[in-house]
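Asker: missing the sequence, but the structure's below:
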């Protein structure tokens, strides 16, 4: 399969997982705690099973998936591998909120090269292939998306709900002119930057590689950047799969200061 085929497969599986998640939400579910005390539900496991079946049944590319890793099932990544988060934002999902996502990303040579991010509750699917553009599909059809240039009136900043009120965020933002600061969960923050609804998403808390590979590909395909705070790339295949702090940006050609 070539990269357009792989992206189409990822998108179809993200949509399939979205349907499973919404069915489980409609009938009710129990929320449990994993060994690291993060929440997990039946929807996480069922969505991951459907994605893994589709990826492994149609490609020979190794798959690294969140719930398999949590269960102690380790797959050697290789030079090219999938990273899967079947339900990113389980806290949002368990609390009855809508900002949860399905993330399926492909890594090659340590970089995220393509990804599918679905927002089941919004019936939205974002696809991105770095260097070839990004799209959003919803009830109105499919259209290309792109990041925006930060407006003169100030930045729209998104941050994690889990870290709302973090003083480190205020310190990072410093004297920049902020029009809006919102807190939501999951990779939804990335895609809002990718489609030009927000300008900046600084991440100062813990994330794992399966949280970020797919949405990073969408943002970069849409013309934005996802880097470490020193400007170096956010890369993949790190020991333990944990990311350092990073920042996701649209077009920020200069600091917008007050």
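Answerer: Okay, I see it. Here the structure is a predicted model, which means the values were calculated and not measured.
Asker: From here on, just use CA atoms for contacts and neighbour counts.
Answerer: OK.
Asker: So what's the gap between stretch 196-205 and the chain middle?
Answerer: Offset of stretch 196-205 from its chain centre (CA atoms, centre = their mean, to the nearest Å): 12 Å.
Asker: who touches that stretch?
Answerer: 145-150, 155-160, 163, 168-169, 189-190, 192-193, 245-252 (CA atoms under 8 Å, 6 or more residues apart in numbering).
Asker: Ends of it, what's the gap?
Answerer: One end of stretch 196-205 sits 24 Å from the other (CA to CA, to the nearest Å).
Asker: what's in contact with stretch 21-29?
Answerer: 41-44, 46-47, 120-121.
Asker: Show me which residues of that stretch are buried.
Answerer: 21, 24-25 (16 or more other CA atoms under 10 Å).
Asker: what element comes up after whichever strand or helix holds residue 24 heading to the C-terminus?
Answerer: If you go by DSSP states H and E, residue 24 is part of helix 3-27. Sequence-wise, the next helix or strand downstream of helix 3-27 (DSSP H and E) is strand 31-33.
Asker: also this one, for the comparison:
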């Protein structure tokens, strides 16, 4: 599980902190304390929900030869990418702005790609508080993930 504190300015996640109190000694990742990303794994790892992994994430994993890692909490999954435990977090089951503003601010500060799954920007402080999907990944995987997602769309 995770605790999020985030600030969006002009619709963009700018400042954030994500606490992971269940980890040994507790860990807090912040947008103002940047650590170098660990080396990526040779096989891309995708974090997915323990109870209901998104069909899009399953399809992307198959398309790119990725390994699935089941995990709880949106913040924990996003921070798994920041901490080098995964390369990709793709979520398509719907969230609210407060579910991912802080994780996105932290991930962006660490140089990760953060967008909707179609590549469009995540917009915060919008009247509709729902954000239907999210992609946080290492920049080198963004185009490949989005290409695999486009291939899923008939037509």
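Answerer: Yep, that arrived. None of the values given here were measured: they were computed from a predicted structure.
Asker: and which of the buried residues of stretch 21-29 of structure 1 is nearest residue 55 of structure 1?
Answerer: residue 21 (18.0 Å; CA to CA).
Asker: what does the particular helix or strand that has residue 143 of structure 2 in it contact?
Answerer: Taking DSSP H and E as the criterion, residue 143 of structure 2 maps to helix 139-152. The set of residues external to helix 139-152 of structure 2 that reach it, using CA under 8 Å, 6+ apart, is 56, 59-60, 63-64, 87-88, 111-113, 117-119.
Asker: Which members of the residues you listed are positioned in helices?
Answerer: Among the contacts of helix 139-152 of structure 2, the members falling in helices (DSSP state H) are 56, 59-60, 63-64.
Asker: ok so, going back, can I have the buried ones of the contacts of stretch 196-205 of structure 1 as a PyMOL selection?
Answerer: Applied in PyMOL, the following selects the buried portion of the contacts of stretch 196-205 of structure 1 according to 16+ other CA under 10 Å:
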select buried, resi 145+146+147+148+149+150+155+156+157+158+159+160+163+169+189+190+192+193+245+246+247+248+249+250+251+252
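Asker: now the aligned residue in structure 1 for residue 129 of structure 2: how far from residue 220 of structure 1?
Answerer: Taking TM-score structural alignment, the alignment pairs residue 129 of structure 2 with residue 241 from structure 1. Per CA to CA, residue 241 of structure 1 is found 21 Å from residue 220 of structure 1.
Asker: more neighbours, those two?
Answerer: Higher neighbour count among residue 241 of structure 1 and residue 220: residue 220, with 27 against 15, using other CA atoms under 10 Å.
Asker: Looking for the alignment partner of residue 31 of structure 2 in structure 1.
Answerer: Under the alignment (TM-score structural alignment), residue 31 of structure 2 pairs with residue 128 in structure 1.
Asker: which residues touch that match?
Answerer: Counting by CA under 8 Å, 6+ apart, residue 128 of structure 1 has contacts 7, 114-116, 134-135, 217-222.
Asker: Within its local environment, how many residues does the corresponding residue of structure 2 for residue 110 of structure 1 see?
Answerer: For residue 110 of structure 1, the aligned position in structure 2 is residue 11, judged by TM-score structural alignment. Close neighbours of residue 11 of structure 2, defined as other CA under 10 Å, add up to 13.
Asker: didn't residue 11 of structure 2 look like it was pressed against residue 129?
Answerer: No - judged on CA atoms under 8 Å, residue 11 of structure 2 makes no contact with residue 129 at a distance of 11.6 Å.
Asker: Work out for me the element the match of residue 31 of structure 2 sits within.
Answerer: Applying DSSP H and E, one finds residue 128 of structure 1 within strand 124-129.
Asker: ok so, going back, how about the match of residue 110 of structure 1: what's its closest non-neighbour residue?
Answerer: In this structure, residue 11 of structure 2 finds its nearest non-sequential neighbour in residue 124, 4.3 Å apart by CA to CA, 6 or more residues apart in numbering.
Asker: Give the equivalent position in structure 2 for residue 211 of structure 1.
Answerer: By TM-score structural alignment, residue 211 of structure 1 lines up with residue 99.
Asker: how near is that match to residue 91 of structure 2?
Answerer: Counting by CA to CA, the gap from residue 99 of structure 2 to residue 91 of structure 2 is 11 Å.
Asker: Between those two, tell me which one has more neighbours.
Answerer: Each of residue 99 of structure 2 and residue 91 has its neighbours counted (other CA under 10 Å); residue 91 has more, 24 against 19.
Asker: neighbours around the counterpart of residue 121 of structure 1 in structure 2, how many?
Answerer: With TM-score structural alignment as the criterion, residue 121 of structure 1 lines up with residue 22 in structure 2. Residue 22 of structure 2 has 11 neighbours, counted by other CA under 10 Å.
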